[in-house]
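[1] Please find the sequence and the predicted model below.
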Amino acid sequence: MSDVISCDICVIGGGSGGLSVAAGASQMGAKVVLVEKGKMGGDCLNYGCVPSKALLAAGHAAQHVREAAKFGIQTEIKSIDHKAVHDHVHEVIGGIEPHDSVERFEGLGVTVIQAAARFTGPQEIEAGDQRIQAKRFVISTGSRARIPDLGGLSDVDYFTNETLFDLQEKPDHLLILGGGPIGMEMAQAHRQLGCDVTVLDRSSIMPKDDPELVDIIRSRFVEEGITLKEGVAVQKVVKTDGGITLITEDDEFHGSHLLVATGRQVNVDGLNLEAANVSYSDKGIQVDARLRTSNKKIFAIGDVAGGFQFTHKAGYDAGIVIRNALFWLPAKADYSALPWVTYTNPELAHVGMDEEAARTKHGDIRILRWPFSENDRARAERKTTGQIKVVTTKKGLILGASIVGPSAGELIQVWVLALSQKMKIGAMASIIAPYPTLSEVSKRAAGSFYTPSLFSEKTKKIVRFLLRFS
């Protein structure tokens, strides 16, 4: 074991959140050590957000060709080169890798150690042949695919998000266990790239999203030829000559390949958190509002801290930690305006409370809707599937918004701002939206809050009275 390395902050995990802490703290003058046992960039860059969106983009491109006839353009897909699609995905990853590389962070003054970390005490870890002592530690080890305890699963070859993007040939029939965001995105990407796809979920697809808007996604998937089996519990997995069979109580489903997308499991194995007096469970490391663990010298951020599991959440957490650790500011995490997006076509985006949660907390609420079929830009581009749904109090305080439709992930941002600033619906109704843009759906939905009173008999009487004196 070499000499002890002493530093101000030691970050364990080189994913989105950990890299943000390391870069920010180092550039602000702190002595930083970053420990990462796997690939720099973590799950998001290598196995998650980046490759999945790149694969989706390829699928959507193929679908655009199929649907070109509605614009009067006659064309067809002669073939899909799945090796070239694979190369496209990895070229995208390769283009981002330098930003997350060891070389870049060492250039920022960060000491990078590529080894597994293990706590040996409340303020010390071992990593490879190094010992690191720090004033503060930040655990940002993320999560991985949760593998269900399913009979026969260990006897077959299957994919998770960590291995799926290495596939270079076409799966003839992809079976997907799990109808959450990962399962749904990969289902549509592979279907649009010419594969047969069956999704099986023991409950309903996309359970964390508004059921009214999920219905729109469900209908689109069925139209594209994706088989959805909801409320189905797989009891056994069997390897066959032709591939894989999933057996339920009432049926059997045959496919050539299997993707397991049944949730996430936090990465705490091997950290020896007990030695650091850090409390945790299978749901994550326990943290307070300042993201401090039971050992106040140690923070946990991102997926490993439980709760929402998004890259942008980890990045937000990084800012909270920097304010606490470097500036001694009692900054607290507030996820009330944290958005999320599922990047299917159409996309589904959400922020704040949904209808059910709002009714539970506030009772009397207002629901505002506007369909993309009433938006001129959507009509021009023939992307009229979807709607916006906004939840407010009776007095117009914005509680939440969900959008299913083209570019929903971009359109949700204005509602994120509105929620974070605790705006009322009048602020959104009064904006000037450029014409023709998809963003008009937000203004139209907001304006509909005033429709019942604006065009009421009472208003008409007032107008007629005033006109008598004009």
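    That came in fine, so what should we check first? Keep in mind it's a predicted model, so treat the numbers as computed, not measured.

[2] okay, CA-based contacts and neighbour counts for the rest of this
    Fine.

[3] Quick one: residues contacting the residue lying closest to Tyr280 once chain neighbours are set aside.
    Sequence neighbours aside, Gln286 is the residue nearest to Tyr280 in space, at 5.3 Å (criterion: CA to CA, 6 or more residues apart in numbering). Counting by CA atoms under 8 Å, 6 or more residues apart in numbering, Gln286 makes contact with 278-280, 293-294, 305-306.

[4] Next: Thr392.
    Counted by CA under 8 Å, 6+ apart, Thr392 has contacts 365-368, 398-400, 425.

[5] Please compare the first structure with the one that follows:
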Amino acid sequence: MAQGDGIDLCIIGAGPAGIAAAERAVARGLRVVLVEAGEFGGVAHNWGAQPAQALAAAAERAHQIRTARDFGLGTDEPRINFARINARIRAMIQEASPTVSPEHLIAQRIETVSGRARFAGPSTIDVGGRSIKASHFLIATGTRPVVPDIPGLDGVPFFTPETIFEVTRRPSHLIVVGAGATGLALAQSHLRLGAKVTLVEMLEPLAGEDPELVDIVLRRMRAEGLELHTHTGIVSVAGGDDQDIVLDIKAGPHEDRIVGSHLLFATGREPDFQGLGLELARVAMQGRRPELGRFGRTANRRIFIVGDAAGHEGVHAARHSAELAVDAITGSVSKEGLVPRIVHTSPAIARVGMTEAQARAKLKDRFEIVRIALAQTDAARARAQPHGQVKIIIDSAGRVLGAGVVGPTAPELVPVFALAIARKMTPSELGGLVAPYPSFAQIIPLAAAEYARDHPGAAPAGWRRLLKRLLP
């Protein structure tokens, strides 16, 4: 174990952000120590994103069996064994574990330390009574679930998104509290695996996402059988007969009662700085959160906070923020990339750049929207997956500012729009994309053609396009 002076970067937390930072730092020639209090790989690998995706894959397969009649195939209700699904998830995590193991990291010249870190001063931490001093620190401790204080909750069993994978028998009726990205995705997975699912949300589902895109997903989930209560608060929770769980809910003046077998809280997460001693590290706080500058730098210029702990949602966003912080520490010139937001429902939502609401606030009416339904592609027709659309935000100069995609391959399509935004491309230039046939990517040239119909002069000749790129 590394101790004392000579350490360039000490990273606290070996989740996706911490490991990405460590790998980037050793590639830059830094001496790195990586400290982890729990399982290497973090929540995302062991209890979060990875097992959730495995559960969703099983649910998707069950849904395909159930809907095989759409293709003219005979079908029976799929036989679902939660114990086997759970075993497959654990096996998948075990199979991927070597890529995040201490042995793998040590082979890359990353020194690892197991234990809980606590700052002893601005440039030193203690781990299990041992002192580690470094030139810089990077905090990548992630987040932990937030469970609201509800009367009666301490008397009933409940799950969080990190513990729901412990269920080895199919819930007869799962009650999910919280209709954010995690709550909706887990609700849909259990719904497709044969459970009755009721979802309760105090506000709007997927608040902060484009309502037009969200509506497509919610209509699909309701069609699959989801019972959704919005603008609904929970008055109390209690145990019922036969170990049932009873929720008393209220929407405006209307009161109701939900009786279920299992209860899942997906009501958000908060940064996990517990026990770190940030006050001893001279990290300035705004309430319970640290003040962060560019690339996650704190008031103590030795210390950076990245990943979920800094508010970056999604594994891809966490890794990107960590790599940017390492570049800032090493003095490398680094440009912040456009980070897509993904909601892993079916159909999925992916968006990047400016939303319609942001465009309206910033540009008033100096922008326009191009919409194309996924059903217009031959791939959607062939695969009986017509639910979705592309929505592109375009400024008055004809440049792509943002895009949202709803559909089965939305996460794969959205990087094309991220590149278009970064390169200040126009829909006409996007129209030059030759999409494989058949594929959902066909929707991109279809959107460009839709824009060209209303802007016949939008496709400049080759020399004009080149001149336009060269001029400021």
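    That came in fine, so what should we check first? Keep in mind the model is a prediction, meaning the values are calculated, not measured.

[6] hmm, which of the contacts of Gln286 of the first structure are common to the second structure?
    Compared against the second structure with both residues aligned by TM-score structural alignment, their matches' CA atoms under 8 Å, the contacts of Gln286 of the first structure retain 278-280, 293-294.

[7] Save those residues as JSON lines, and put in secondary structure and neighbour count too.
    Listed next are these as JSON lines, based on DSSP: H, G, I helix; E, B strand; the rest coil; neighbours: other CA atoms under 10 Å:
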{"residue": "Val278", "secondary structure": "coil", "neighbour count": "20"}
{"residue": "Ser279", "secondary structure": "coil", "neighbour count": "14"}
{"residue": "Tyr280", "secondary structure": "strand", "neighbour count": "18"}
{"residue": "Thr293", "secondary structure": "coil", "neighbour count": "23"}
{"residue": "Ser294", "secondary structure": "coil", "neighbour count": "17"}
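
[8] which one of those sits closest to His86 of the first structure?
    Closest approach between these and His86 of the first structure, by CA to CA: Tyr280, at 37.8 Å.

[9] What's the match for the closest one in the second structure?
    Using TM-score structural alignment as the criterion, the counterpart of Tyr280 of the first structure in the second structure is Met285.

[10] I'd like to know how far its match sits from Ile372 of the second structure.
    Met285 of the second structure sits 45 Å away from Ile372 of the second structure, taking CA to CA, to the nearest Å as the criterion.

[11] can you check Arg341 of the second structure too?
    Taken as CA to CA, the span from Arg341 of the second structure to Ile372 of the second structure is 20 Å.

[12] for Val100 of the second structure, same thing?
    For Val100 of the second structure, the distance to Ile372 of the second structure - CA to CA - is 41 Å.

[13] can you check Lys133 of the second structure too?
    On the measure of CA to CA, Lys133 of the second structure and Ile372 of the second structure end up 56 Å apart.

[14] higher neighbour count, the two?
    Neighbour totals were compared for Lys133 of the second structure and Ile372, and Lys133 leads with 23 against 19 (other CA atoms under 10 Å).

[15] So the more buried one sits against Gln3, correct?
    Yes: assessed by CA atoms under 8 Å, Lys133 of the second structure is found in contact with Gln3 at 6.9 Å.

[16] what about the strands in the stretch 51-200 of the first structure?
    111-113, 117-121, 124-127, 130-139, 143-145, 173-177, 196-201 (DSSP state E, counting those that start in this stretch).

[17] Determine which stretch of these is the most buried.
    Most buried of the strands of the stretch 51-200 of the first structure by mean neighbour count (mean count of other CA atoms under 10 Å) is strand 173-177; its value is a mean of 24.

[18] What are the contacting residues of it?
    So strand 173-177 of the first structure is contacted by 183, 187, 190, 195-201, 254-262 (CA under 8 Å, 6+ apart).

[19] Mean distance between it and the second structure after superposition?
    For strand 173-177 of the first structure, the mean deviation from the second structure after alignment is 0.4 Å (mean CA distance after the TM-score superposition for the first structure).

[20] Please report the distance of Gln286 of the first structure from Leu108 of the first structure.
    According to CA to CA, Gln286 of the first structure and Leu108 of the first structure sit 31 Å apart.

[21] Cheers, nothing more for now.
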